[in-house]
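1. sequence first, then the predicted structure, then my questions.
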Amino acid sequence: MTTKTASGCVDGREAEDARGGRSSSSLVLTMLLVVLFMLQGPVRRALSAPVMQSWMTVFVAVVVQALPFLVFGVALSAVIAVFVPSSFFARVLPGRPALAVPVAGMAGAVLPGCECASVPVAGALVRRGVPPAAALAFLLSAPAVNPIVLTATAVAFPGSPRMVLARFVASLLVACAMGWLWQRLGRADWLRPPTRPSLEGHGKGAAFWSSVRHDVMHAGGFLVVGAMAAATLRTVVPAGWLQAAADNPVISLLALAVLAVVLSICSEADAFVAASLSQFSLTARLAFLVVGPMIDLKLFAMQAATFGRTFALRFAPATFILAVAVSALVGAVLL
């Protein structure tokens, strides 16, 4: 007469549960394919509608445009997490957080990426012990003051060289001001420390790829959600509203700021979109260029995923208001 050990029973139940889970998943997938096959006519007609084609175009454009920079950002984040010792940041950044904020803001000029890259890098900085105020200043400045973005702005506005200076000054001012604001008013329980699976006990290579896979899966899903929201809003906003808004200086400033949030264009490409909006003033277009890299739909979703929804719901509106106000001020002085 044979007997089964307790561990054998447990292993058998786990294997049976795993097989049951795979069977259930296969059944759901099969049923979904059958339903899609039966409804292929209505689905094809719905996808061929002009609104859906426009939606798909915007969605794919946002994802394809942002994904390479997201991958670059998580790769750089993994390098920071695995290969850069914590003592490095203690040596580079000033000990006083108030001084670390402008240093981190200026450091954003060396990252050749967009906002999709800056979020995971800022998360890695917080994990490595950088003061949150400094990491947030870097998060906001990096997409707007790096050489690639400033060069693209100069190419897009060949007749307005001061637009490059205005974008640099306004973006850096907002980044530093938000860092100082967080240092003074921010609370520790508002910001959820970014987490990832433990890398201890792994070799450098294995730890690097584990970090990359975690951040790509974590941030990539929210990038898709943000792109879907941007595509939906862009297809339902009437184009005639833009022309009507351009006639009023205050409304035009707010309209382009909101448009930057909705369109969710990466900072490497937004200057060319702003240049095409020639019916608006330079100051209004400056607001478009300052707001977009700091807060848009996909960026809000990624910030919420990295630092928590409580943080994003406070940080994003404050950033938007400050970016609009600083754009108006800098535009009045430099443009």
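-> Yes, it's here.
2. drop to CA atoms for contacts and neighbour counts, all remaining ones
-> Noted.
3. measure the closest residue to Leu282 other than its chain neighbours to Thr319 for me?
-> Once flanking residues are discounted, Leu282 sits nearest to Leu335: 6.8 Å by CA to CA, 6 or more residues apart in numbering. Distance, Leu335 to Thr319, using CA to CA, to the nearest Å: 22 Å.
4. what does Met217 give?
-> For Met217, the distance to Thr319 equals 27 Å [CA to CA].
5. who has more neighbours out of these two?
-> The neighbour count for Met217 versus Thr319, taken as other CA atoms under 10 Å, is higher for Thr319 (19 against 10).
6. Provide a list of residues in contact with the more buried one.
-> Val174, Met178, Met294, Ile295 (CA atoms under 8 Å, 6 or more residues apart in numbering).
7. what about it, distance to Arg45?
-> Going from Thr319 to Arg45 by CA to CA gives 42 Å.
8. ranges for the strands of the stretch 201-335 of the chain?
-> Assigned by DSSP state E, counting those that start in this stretch, the stretch 201-335 of the chain shows no strands.
9. show me the helices in it, by range?
-> 204-236, 240-246, 249-263, 270-276, 282-291, 297-307, 309-334 (DSSP state H, counting those that start in this stretch).
10. what about the closest residue to Thr232 other than its chain neighbours, helix or strand, and which?
-> Once flanking residues are discounted, Thr232 sits nearest to Trp55: 6.4 Å by CA to CA, 6+ apart. When secondary structure is defined by DSSP states H and E, Trp55 falls within helix 50-83.
11. which element follows that helix toward the C-terminus?
-> Going down the chain from helix 50-83, the next helix or strand is helix 86-92, by DSSP H and E.
12. buried sites along that following helix?
-> Residues Phe89 are the ones in helix 86-92 that count as buried (16 or more other CA atoms under 10 Å).
13. please name every helix or strand in contact with whichever helix or strand comes after it.
-> Scanning forward in sequence from helix 86-92 by DSSP H and E, the next helix or strand is helix 97-107. Judged by 3 or more CA pairs under 8 Å, 6 or more residues apart in numbering; DSSP states H and E, helix 97-107 is in contact with helix 132-145, helix 162-185.
14. other SSEs contacting the following helix or strand past helix 97-107?
-> Next helix or strand after helix 97-107 toward the C-terminus (DSSP H and E): helix 115-127. If you count contacts as 3+ CA pairs under 8 Å, 6+ apart, helix 115-127 packs onto helix 50-83, helix 132-145, helix 297-307.
15. alright, now check it against this:
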Amino acid sequence: MAGTTTGTDDGPPHRDTRPRSWLGGRIGSVEILAALLVLIVVLRGPLADLLAMPALATWTTVFVSVMMQAVPFLVFGVLLSALIAVFVPRSFWARALPKHPVLAVPVASAAGVVLPGCECGAVPIAGSLIRRGVTPAAALAFLLAAPAINPIVLTATAVAFPNNPEMVLARAVASLLVAMLMGWLWLRLGRADWIRLPRRPDLDGLPRGEAFWSAVRHDVVHAGGFLVVGAMAAATINVVVPARWLQTLADQPVLSILALAGLAVLLSICSEADAFVAASLSQFSLTARLAFLVVGPMVDLKLVAMQAGIFGRRFAARFAPATFTVAVAVAVVTGMVLL
């Protein structure tokens, strides 16, 4: 019966174990949001007392500041990324790139400028490029460059670092160099059997309008969720970690660079928003924060998981550590020259 069992003509019915709401439908984000709002109303007194505490007030101020600055860039980037992913023919990229793999790598890296989106959109697009016959080295260079050198990200970086405009150039140069070096490294050492050919059935076969909104919803939920986590982590670091500890770490050039590079991997912040988190870590040098900005869009937890899911675990296990090493080295050299 409806709501109790499901089945087909080819086998016996089985019990539907999916969670149900009290209205008889599935429990989803709307129900969860409604429950949270009810809890906030019921507990508004204790919550007001908590927010009056100095530490929590500081935490809230930092969190809201990061979110307010980052969300417009995140939303705009997701919308433009979805437009390109749905309305630009995938075969266009194969025709636009040089046939010779060595030349295709820098061209594909520079093509990242025209993809105003985060790494969440770059991974499936890179998979589509490989399916369309683009050499994997060029597709991977595009995957690394697109989230870091597109106009939305560079504009966000300029807004986040108004007193250090050289950060925009340093980020663009370092990210482009890493993308090209990793593409050429793949040509030298990469193997075709490390990549499992990807598919993206969630958009295949849908009308363009539906595919567009499906891509927008997917990227907003995923990227927005990680942005919230990153903003919470940045606020927590500013409140919980004593300032003298951060200053001690920041005073150690090597440790500060490695610490922020590792933090970028753990926080998994969308590239349209990471500049605002980096700017909030003002105790650290510009070079250390540059390492944060270069590593984050190329190697973080969500990106490694997406790469493993689309290209295969063998690929991710080799590609992510190599990218991290190259990104940190290039960021250090670029910081020494430009910052």
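-> Looks like it came in fine. Quantities reported herein were computed from a predicted structural model and do not represent experimental measurements.
16. just the helices and strands packed on helix 115-127 of the first structure: most buried one?
-> Across these, the average number of neighbours (mean count of other CA atoms under 10 Å) peaks for helix 132-145, which reaches a mean of 30.
17. got the angle for that one vs helix 162-185?
-> For helix 132-145 of the first structure against helix 162-185, the angle by axes from the mean of the first three to the mean of the last three CA atoms, to 10 degrees is 170 degrees.
18. mean deviation of helix 132-145 of the first structure from the second structure?
-> Compared with the second structure after fitting, helix 132-145 of the first structure deviates on average by 1.1 Å (mean CA distance after the TM-score superposition for the first structure).
19. so that helix matches what in the second structure?
-> Mapped onto the second structure using TM-score structural alignment, helix 132-145 of the first structure spans residues 136-149.
20. so how far is the matching stretch off the chain centroid?
-> 13 Å (CA atoms, centre = their mean, to the nearest Å).
21. and what of stretch 260-268 of the first structure?
-> 10 Å.
22. over to stretch 324-332 of the second structure?
-> Averaging C-alpha positions (CA atoms, centre = their mean) puts stretch 324-332 of the second structure 18 Å from its chain's average.
23. against the first structure, where does that stretch fall?
-> The alignment of stretch 324-332 of the second structure onto the first structure (TM-score structural alignment) covers residues 320-328.
24. which residues touch the residue nearest the centre of the first structure?
-> With distances taken as CA atoms, centre = their mean, Leu299 lies nearest the centre of the first structure, 3.0 Å away. Counting by CA under 8 Å, 6+ apart, Leu299 of the first structure makes contact with Glu115, Cys116, Val119, Leu223, Gly226, Ser264.
25. same list, the helices and strands packed on helix 115-127 of the first structure, but as JSON lines with distance to Leu33 of the first structure please.
-> Output for those, formatted as JSON lines (distance: least, CA to CA, whole Å):
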{"stretch": "helix 50-83", "distance to Leu33 of the first structure": "21"}
{"stretch": "helix 132-145", "distance to Leu33 of the first structure": "41"}
{"stretch": "helix 297-307", "distance to Leu33 of the first structure": "30"}
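26. among the ones you listed, which is nearest Pro249 of the first structure?
-> Pro249 of the first structure lies closest to helix 132-145 among those, at 23.7 Å (CA to CA).
27. which SSE is immediately downstream of the closest one?
-> Going down the chain from helix 132-145 of the first structure, the next helix or strand is helix 147-156, by DSSP H and E.
28. tell me what angle that following helix forms with helix 162-185.
-> Compare the direction of helix 147-156 of the first structure with that of helix 162-185 by the same axes, to 10 degrees and you get 140 degrees.
29. what are the buried residues along helix 147-156 of the first structure?
-> Pro147, Ile148, Val149, Leu150, Ala152, Thr153, Ala154, Val155, Ala156.
30. could you do stretch 238-255 of the first structure as well?
-> Leu242, Ala245, Ala246, Ser252, Leu253, Leu254, Ala255.
31. ok, now stretch 182-198 of the second structure?
-> Met182, Gly183, Trp184, Trp186, Leu187, Gly190, Trp194, Ile195, Arg196, Pro198.
32. stretch 208-217 of the first structure now?
-> Phe208, Ser210, Ser211, Val212, His214, Asp215, Val216.
33. can the buried residues of stretch 238-255 of the first structure go into CSV with extra columns for distance to Pro102 of the first structure?
-> Shown next, in CSV, are these (distance: CA to CA, whole Å):
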residue, distance to Pro102 of the first structure
Leu242, 36
Ala245, 35
Ala246, 34
Ser252, 31
Leu253, 27
Leu254, 27
Ala255, 30
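34. looking at the residues you listed, which is nearest Gly21 of the first structure?
-> Sorting those by how near they are to Gly21 of the first structure, with CA to CA, puts Ala255 at the top with 49.6 Å.
35. ok, now which ones touch that closest one?
-> Leu242, Ala245.
36. the second structure: which residue goes with that one?
-> With TM-score structural alignment defining the correspondence, Ala255 of the first structure maps onto Ala259 in the second structure.
37. next one: Val273 of the first structure
-> Checking with TM-score structural alignment, Val273 of the first structure has Val277 as its match.
38. for its match, give me its contacts.
-> Residues near Val277 of the second structure by CA under 8 Å, 6+ apart: Val66, Gly230, Ala231, Ala234.
39. please repeat the previous calculation with a cut-off of 10 Å.
-> 62-63, 65-67, 69-70, 160, 227, 230-235, 264, 267, 269, 289, 292-293 (CA atoms under 10 Å, 6 or more residues apart in numbering).
40. find the nearest non-adjacent residue to Trp209 of the first structure, please.
-> Per CA to CA, 6+ apart, closest to Trp209 of the first structure is Ala78, 7.8 Å.
41. that neighbour contacts Arg128, correct?
-> No. With contact defined as CA atoms under 10 Å, Ala78 of the first structure does not reach Arg128; the gap is 11.3 Å.
42. now the common contact residues for these two.
-> With contacts defined as CA under 10 Å, 6+ apart, the residues shared by Ala78 of the first structure and Arg128 are Val84.
43. stretch 187-207 of the second structure: how far from the chain's middle?
-> Stretch 187-207 of the second structure sits 19 Å away from the centroid of its parent chain (CA atoms, centre = their mean).
44. wait, stretch 148-156 of the second structure
-> Centroid separation for stretch 148-156 of the second structure versus its chain: 13 Å, with CA atoms, centre = their mean.
45. let me know how buried the nearest residue to Pro132 of the first structure once chain neighbours are set aside is, in neighbour terms.
-> Among residues not flanking Pro132 of the first structure along the chain, Val126 sits closest, at 6.0 Å (CA to CA, 6+ apart). Using other CA under 10 Å, the number of residues around Val126 of the first structure comes to 19.
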